[in-house]
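Visitor: Give the three-dimensional model of this entry:
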Amino acid sequence: MHSVFLATIPSPQQGVWYLGSIPIRAYALCIIAGIIVAIWWGERRWQERGGAKGAVVDIAVFAVPFGIVGGRLYHVITDPELYFAPGKDPIKALYIWDGGLGIWGAIALGGLGAWIACRRKGIPLPAMADAIAPGIVAAQAIGRLGNYFNQELYGAHTNLPWGLEIYQRFDPNNPTIPDQGPDGVAFGSIPLPDSPVQPTFLYELLWNLAVAGFVVWMDRRFKLGHGRAFALYVAGYTLGRFWIELLRTDTANHILGLRVNVFTSAVVFIGAIVYFIVARSRGPREDPELLSSATKSDEKEQAV
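Guide: Model (predicted):
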């Protein structure tokens, strides 16, 4: 018997398929799948903590669109040369389906949307944040699969056995014109010069899943409340993002020779740790009666 081992990880031949004239984009499907998982898992955790059924879905109606807009804004603001440099098409700054969502902007504006929704329903935002924390980081892991299909977010050349093969993609309507974007198709799997490369998207995917498991374990063991589970997620994610950013070679703005996201990760990590420690003084996890009564009172007001 012969054992077959992959010397490298192959990339998908393409990241978009067509149903008639309708494009089906892997990146968009991964984002949608991540959102569904985050809502489903958050709903389960919310009810386990004493919250009323359906609250997470109501919050998501505000948080998700806010988060998508915030994520795109952060990406465009921190990498403006991709859209506004000479020869670039500014309208593509709106093309979310081509990839490019900054998690910092998504969390910031998504948090604003969640705060608005929580105020409307009388729900403590920190309690809701604790419930959805593992689901959010799991959604980020699923979203990284979209980067795999788009052939983006990778590092430098490597000879490691898990190196990622990236291929030259071409315009499917004119195979003589190279198109390395997500709309291109690889014909004959022609590798790019730096291939194989460090699969940093995969490192982050696995790290995010580990963070989700760690947050759940810590939450069950110590009954975290008042936003501490969410702070733990933020600290865990940024710790991983810090070292993964150091491996990435895709286009990014730099400060003092380091990528902007390296500094952002460090600052946010420190803030999350400080909050995690300080919030301990707020005492035990929120009373389940508080979480359930808040939603019930909101339902009564709507019924009047």
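
Visitor: Please count neighbours and contacts with C-alpha atoms only from this point.
Guide: OK.

Visitor: now the helices: where do they sit in the stretch 151-300 of the chain?
Guide: Under the criterion DSSP state H, counting those that start in this stretch, the stretch 151-300 of the chain contains helices at 200-222, 228-245, 260-278, 288-303.

Visitor: Work out which residue lies at the spatial centre of the chain.
Guide: residue 140 (3.0 Å; C-alpha atoms, centre = their mean).

Visitor: Just the element for that one, please.
Guide: helix 125-150 (DSSP states H and E).

Visitor: For that helix, enumerate the helices and strands it packs against.
Guide: helix 26-48, helix 103-121, helix 200-222, helix 228-245 (3 or more C-alpha pairs under 8 Å, 6 or more residues apart in numbering; DSSP states H and E).

Visitor: Flag every buried residue along it.
Guide: 125-150 (16 or more other C-alpha atoms under 10 Å).

Visitor: cool, and stretch 289-304?
Guide: Within stretch 289-304, the residues that qualify as buried are 291, 292, 293, 294, 295, counting by 16+ other C-alpha under 10 Å.

Visitor: and residue 260, what is it in contact with?
Guide: When contacts are counted by C-alpha atoms under 8 Å, 6 or more residues apart in numbering, residue 260 touches 78, 252, 253, 254.

Visitor: Another for comparison:
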Amino acid sequence: MNLAYIPSPTVSQFHIGSLTIHVYALTMLLGIIAAIWITSVRWKRYGGTFDQILDTALVAVPCGIIGARLYHVITTPERFFGPDGDWVEIFRIWNGGLGIWGAIALGALGAWAWVRHRHYPMALLADAIAPALLVAQAIGRLGNWFNQELYGKPTTLPWGLKLNTEGSAIGNAEQCYDGATCPTGTLFHPTFLYEMIWNLIGAALIIWIGHKAVRALKAGSLFALYVIWYTAGRTWIEMLRIDFSHEFLGLRVNVWVSIIVFVLGVIAFVVIQRCGKPTPLLAEKLRTVTEIEERDAARAKGGPDAKHGGGGNAGARAADTQDSPHESR
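Guide: Here you go, the predicted structure:
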């Protein structure tokens, strides 16, 4: 008999009138809000504004959600298109099923397209968002706890996860995803908690490294460290999970993806140190872009800066800083 364990919630949703609120969706929303706030605080230190981050988020977040869902659909197609599949389930993201790799890939693509249009330094944005992503992912894992999904192998450790047999949580009918027979009361590795702790430690480390080595590391280095840290943890955590997953050469697909992305992260870190631009230089460019945007906004409103003739196209003028004498530093 286990005297200590982590209990599972008995519900994963609640109702306000006729509206159904899914806790999984709330954790996603809270994670997004936290990421925007943390990123904006860090971005302001580089010389940017909250509005710049908010505008970028309005593009990147929808792209990230779509990418996350597409990754899940592509890697588990039988759930949606198999003999027992239901393609309409693709749109029911509150039932779980978002792949972080798809979110990062398509979200980053959307962010890159927007910041390129606005002439913000992408490498600075990547560094600003690196710890924010880890915090957001940590918060999002709480949704797995409420859904009783994506837990690990059986364990006798005192922090094992105990599933409930009542309520509407997904885990009710999925005690052992791998088909094994699990006795009543079996505890499982709380992989959601492992990843939460790993991600929060990583966020703290990235912030600390950023403060200590801001001039030693080239812009973009912190994002590469995020990739390295997250994939290192995801590899061993993924190997604990027992939910259904396609395998290749005896390893889960997400394990292979983590290993490959980890290697790419290490390569990116080395390349950035050799070919990247200094953070202070890009911060100077960002401050220039911000100043031009603020003058243009003042001119549009007929503000005091209008009489000085400052303005013009912010993006075009900011692009000119690329060829300034500072570039050769």
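
Visitor: Can you add distance to residue 23 of the first structure and give the helices of the stretch 151-300 of the first structure back as a markdown table?
Guide: Compiled in a markdown table, those are given as follows (distance: least, C-alpha to C-alpha, whole Å):
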| stretch | distance to residue 23 of the first structure |
| --- | --- |
| helix 200-222 | 24 |
| helix 228-245 | 31 |
| helix 260-278 | 31 |
| helix 288-303 | 40 |
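
Visitor: most tightly surrounded among the ones you listed?
Guide: Highest mean neighbour count of those: helix 228-245, a mean of 22 (counted as mean count of other C-alpha atoms under 10 Å).

Visitor: Where does it end up in the second structure?
Guide: On the second structure, the counterpart of helix 228-245 of the first structure by TM-score structural alignment is residues 221-238.

Visitor: For that stretch, give me the average deviation versus the first structure.
Guide: Compared with the first structure after fitting, stretch 221-238 of the second structure deviates on average by 0.4 Å (mean C-alpha distance after the TM-score superposition for the first structure).

Visitor: Name the nearest residue to the residue mapped onto residue 188 of the second structure from the first structure, sequence neighbours excluded.
Guide: Using TM-score structural alignment, the equivalent of residue 188 of the second structure in the first structure is residue 197. With C-alpha to C-alpha, 6 or more residues apart in numbering as the measure, residue 157 is the residue that lies nearest to residue 197 of the first structure, at 4.2 Å, once sequence neighbours are left out.

Visitor: what residue of the second structure matches up with that neighbour?
Guide: Counting by TM-score structural alignment, residue 157 of the first structure lines up with residue 154 in the second structure.

Visitor: show me what contacts its match?
Guide: 160, 186, 187, 188, 189.

Visitor: quick one on the thing from earlier: surely the match of residue 188 of the second structure and residue 156 touch.
Guide: Yes: between residue 197 of the first structure and residue 156 there is a contact under C-alpha atoms under 8 Å: 5.2 Å.

Visitor: Who has more neighbours out of the two?
Guide: residue 197 (24 against 16; other C-alpha atoms under 10 Å).

Visitor: what range in the first structure matches stretch 94-114 of the second structure?
Guide: So stretch 94-114 of the second structure sits over residues 97-117 in the first structure, by TM-score structural alignment.

Visitor: how about residue 35 of the first structure, what does it touch?
Guide: Residue 35 of the first structure is in contact with 64, 136, 139, counting by C-alpha under 8 Å, 6+ apart.

Visitor: quick one: it from residue 67 of the first structure, how far?
Guide: Residue 35 of the first structure sits 11 Å away from residue 67 of the first structure, going by C-alpha to C-alpha, to the nearest Å.

Visitor: hmm, who's touching the match of helix 228-245 of the first structure?
Guide: 126-127, 129-131, 134, 191, 194-195, 198-199, 202-203, 206, 210, 252, 254-255, 258-259, 261-263, 265-266, 268-269, 272-273.

Visitor: go with 7 Å
Guide: With contacts defined as C-alpha atoms under 7 Å, 6 or more residues apart in numbering, stretch 221-238 of the second structure is touched by 126-127, 130, 191, 198-199, 202, 206, 255, 258-259, 261-262, 265-266, 268-269, 272.

Visitor: And stretch 160-176 of the second structure, by the same measure?
Guide: With C-alpha under 7 Å, 6+ apart, stretch 160-176 of the second structure has contacts from 5-8, 10-12, 146-149, 182, 185-190.

Visitor: now swap in stretch 131-149 of the first structure and tell me
Guide: 11-12, 14-15, 26-27, 30-31, 34-35, 37-38, 41-42, 45-46, 153, 201, 205, 208-209, 212, 215-216, 229-230, 233.

Visitor: now do stretch 83-90 of the second structure
Guide: Outside stretch 83-90 of the second structure, the residues that reach it (C-alpha under 7 Å, 6+ apart) are 78, 79, 80, 81.

Visitor: Generate a PyMOL selection restricted to the buried subset of those.
Guide: Restricted to buried positions by 16+ other C-alpha under 10 Å, the PyMOL selection for those reads:
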select buried, resi 79+80
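
Visitor: Export the contacts of stretch 83-90 of the second structure to TSV and append columns for secondary structure and distance to residue 69 of the second structure.
Guide: Below are the contacts of stretch 83-90 of the second structure laid out as TSV (DSSP: H, G, I helix; E, B strand; the rest coil; distance: C-alpha to C-alpha, whole Å):
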residue	secondary structure	distance to residue 69 of the second structure
78	helix	14
79	helix	13
80	helix	12
81	helix	15
